[in-house]
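Novice: sequence plus predicted model, see below.
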Amino acid sequence: MSDDVAAVDVDEVATIVMDNGSGMFKAGFAGEDAPRAMFPSIVASHRNQGVMAGMGDLNFVGDAAQSKRCVLPLKYPIEHGIVTNWDDMEMIWHHTFENELRVEPTELPVLLTEVTLNPKKNREKMVEIMFEKFKIPATYVAIQAVLALYTSESYTGIVLDSGDGVTCATPIYEGYALPNATQRLDFAGRDLTDFLIRLLNDERSGCKFSSSADRQIVCEIKERENLCYVALDFEQEKASAASSSSLKMFYELPDGQVITVGNERFRCPEALFQPSFMCVESAGIHEIVYDSIENCDNDIQKELYANIVLSGGSTMFPGIAERMQKEITALAPSTMEVKIFAPPEREFLVWIGGSILASLSTFQQMCISKAEYDESGPPIVHRKCF
């Protein structure tokens, strides 16, 4: 957050909303339209070996860590949507309270998001750290897909959430996720970046992307507006690219070198529909949505097909909604009407849903209070947050 943004007035804000993404961390205040802080969910640490006496260990979070990528290894505390390094995760939360939002955590409730099918021990660890380390007064843990659905003004539907580390198709009925029908893929945006690196390296012998700094450059190429896109018909698009140069675009690298990006533009995101391109044996995103719906009771399938919500940064490719419409319509029974919803703000749709939920008059009653935590301990999360 820039220095000219004033610290928040705690009297005016009810709840902090934190969306714990594998690639991007989003934080802000309930009732607002967008997160105040968005930064990479990464940590870089320099352990002092005595060479620089008195300096101690140096820790960098988010953009500061990204800027050190050439000299320090980057660590991702959230892998495939699940926290794997709690010390680094705690560092991200501390950075958010102190540097991004500039609030005292002891004064405000916190809404935390979690991936579908988050392990029970992880849910408990989240609330334990919040109460024990940050001394917050209350918290609530919400499933990311359910929050994304809130933005569609409906409580029944299916959310395809694909971010940086994980892709999930989560059916939701009357506000409750249906875990037994949820489909999960452990590939998403980070894997697409790796795939694009491979494609670019294969196509040009004079330009090799290999370092972590190069990886960030390729990630920026992938996310450049209107560069990568999903083809409505992949084979037809491939034939067009082979016979014409009209699909080629130029991209200037930080060192001034200009590269040409051709069929990689649509070959990269095609892996979402054909994971075999990345040597992954898995169904495509359209197939996991279909399988998830078909695993639900027949009585609710019509409602699910009619409200398929796309969420997460890896659903931001132009053309993805039209392709999903085409593919799922082909798979679904002919009697079903298929509707795809792809809001323009879907990159932080989960956070917006959290902002909506935490603004409800009933939210304070939903939360785990400090007194309840002290009485029951971390397992209270399973009774109050579901």
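Specialist: All right, it came through fine.
Novice: contacts and neighbour counts: CA atoms only from here.
Specialist: Will do.
Novice: any chance you could map the strands in the stretch 1-150 of the chain?
Specialist: If DSSP state E, counting those that start in this stretch is used as the criterion, the strands of the stretch 1-150 of the chain fall at 16-20, 24-29, 37-40, 43-46, 58-61, 74-75, 78-79, 82-83, 110-114, 138-143.
Novice: putting a second one here so we can go through both:
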Amino acid sequence: MEEQVEDISHQFVSMEGLMEKLPMNKKKATLLKTWKRRFFRAKDGWLYYYETSNRDRPSETIQLMGGNVIDLGNRVLGIDDGRGRYLMVRCPTDKEHGQWVVALESQTADNTKATYVRPALAAVRHRKKKVVVIDLGSSAIRAGVLGDQGKTQAHCEAVIGIKFNIELELMGAVFSKVFEELRVKPADYWVMLSTPQNLGDPLKQGLMQSLVDELNVAGVCMVQQALFSLYSYNATSGIIVDIGHRIEILPIYDGFVIEGGVARCPYGAQKVQESLTTSLLGSNYKFHSETEQLLLRYVMEQSCYVAIDYAQEEEFCKDQPQTIRTSVNLAKFHLPEGAYHNVLSALSHSVTLVQQCIICCVSLSYTVHLSASQNCKRSLASLLYRAVFLSGGVTMLPGFAERLERELTKLAPPGVPVEVHAAPQRYHAAFVGACSVALMPQFESSAISRDEWRKDGCRAFRKWKGPA
């Protein structure tokens, strides 16, 4: 059942005006680092300041949600975001000092979960943006037409396909099927394409040829899933832990991947399913074909969990082996005669499987720890420990987020808080994030248009290159 989260943003007191500031993370003025007068705006749990008269784009931001505001006297306030950043500001008058205290403190309440992008179950197609969103997942294809729901909601009519690898000779038929199912004309639409990894140019070229040269779409924006998953949390910095058929851990700062901290592993749902297959053989259940493996995945999602205390769980199963059982009903799939309609197995038979999940979780936490601590400044590492975002079906297993946070807390530096964020829609995080990005005004400028591709070919890929 989806967690009900109360949005308390209506309690935030917004305010803007002039204040003086010291440089970020400086607590004392010096000859060179003096107080500077800037324009500030407190809104939606963030404090923005602007160094020029142009107030369209802030020079710097600091998060207020989950932070702390300290009154230091003499109209000076210290703002600690709890993520390794600290800002000192000085109010011009006593009256404004009081107003700023009220406004800033009201926005320190943690409203993070309410800011996650929430997909709409039904929506009218966007009247101005004609975009088809396609997510090439590790076990499914998700696709749909962008809905007209504003920035915080996204909707697509889903077309789910079976597991596949990116085989270029088949992609033309796959994309044609997507447009056929969505009943839209490819030439009228742009494509937001979510890919399993940051693909090499030859694969990108093949996908562009299928979409632009063969289907004649208006343009394509191609981004790896991990970045989209982060956007589904309405964030641009953090560590994405994505576990579908494989594990991928990416530290991201301001929308760019920190390559030195990236970790990938061929384990994930596939390994868990292999353990479950072996476990169920002991109860005379056999799942071998590709279709049966899809059923097995459903059994895994319904019956498996990650124990917070494995030793305690194991002892409990040993003491009561006959009473601890789990059952998954498959009747809703309208299976043919002779197929399993109910899977009943002793929980003790699955102890090995649960242990596999925990070993994965503990080793995963160490990998996340390395991603956060290596190749990062201490202030950035502190931010990343509080911004671990889950994505993918395996992370939906009950107890996964809690166990990962527990193991990470053991590894984090003393005094550094750890937060593992688990949005209810994380099973489809990349798809939801792709819809959210497609709604942004800069979408078309970041895509390669039909004319650009035909003029520049692979040279157009430089538009997608990040900073060196």
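Specialist: Looks like it came in fine. None of the values given here were measured: they were computed from a predicted structure.
Novice: sorry, back to before: in TSV, list the strands of the stretch 1-150 of the first structure along with mean neighbour count and distance to residue 294 of the first structure.
Specialist: Shown next, in TSV, are the strands of the stretch 1-150 of the first structure (neighbours: other C-alpha atoms under 10 Å; distance: least, C-alpha to C-alpha, whole Å):
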stretch	mean neighbour count	distance to residue 294 of the first structure
strand 16-20	26	29
strand 24-29	24	32
strand 37-40	19	36
strand 43-46	20	40
strand 58-61	18	42
strand 74-75	18	38
strand 78-79	20	28
strand 82-83	22	26
strand 110-114	24	25
strand 138-143	23	21
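Novice: turn those into a markdown table, including distance to residue 217 of the first structure.
Specialist: Formatted as a markdown table, the strands of the stretch 1-150 of the first structure follow (distance: least, C-alpha to C-alpha, whole Å):
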| stretch | distance to residue 217 of the first structure |
| --- | --- |
| strand 16-20 | 23 |
| strand 24-29 | 16 |
| strand 37-40 | 14 |
| strand 43-46 | 18 |
| strand 58-61 | 19 |
| strand 74-75 | 15 |
| strand 78-79 | 21 |
| strand 82-83 | 25 |
| strand 110-114 | 29 |
| strand 138-143 | 32 |
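Novice: wait, which of the ones you listed is closest to residue 252 of the first structure?
Specialist: strand 37-40 (23.0 Å; C-alpha to C-alpha).
Novice: and that closest one, how far from the chain's centre?
Specialist: Distance of strand 37-40 of the first structure from its chain centroid, counting by C-alpha atoms, centre = their mean, to the nearest Å, is 11 Å.
Novice: how about stretch 353-368 of the first structure?
Specialist: Offset of stretch 353-368 of the first structure from its chain centre (C-alpha atoms, centre = their mean): 21 Å.
Novice: coming back round to it: nearest to residue 223 of the first structure, of the strands of the stretch 1-150 of the first structure?
Specialist: strand 24-29 (13.3 Å).
Novice: what residues in the second structure pair up with that closest one?
Specialist: Strand 24-29 of the first structure corresponds to residues 140-145 in the second structure, going by TM-score structural alignment.
Novice: ok, now stretch 307-319 of the first structure?
Specialist: Stretch 307-319 of the first structure covers residues 387-399 of the second structure once aligned (TM-score structural alignment).
Novice: mind listing what's buried in the matching stretch?
Specialist: For stretch 387-399 of the second structure, burial by neighbour count (16 or more other C-alpha atoms under 10 Å) applies to 387-398.
Novice: OK, contacts around residue 325 of the first structure?
Specialist: Residues in contact with residue 325 of the first structure, defined by C-alpha atoms under 8 Å, 6 or more residues apart in numbering, are 338-340.
Novice: for residue 217 of the second structure, that is, sorry about that
Specialist: Contacts of residue 217 of the second structure (C-alpha under 8 Å, 6+ apart): 186-191, 211, 450.
Novice: great, nothing more from me.
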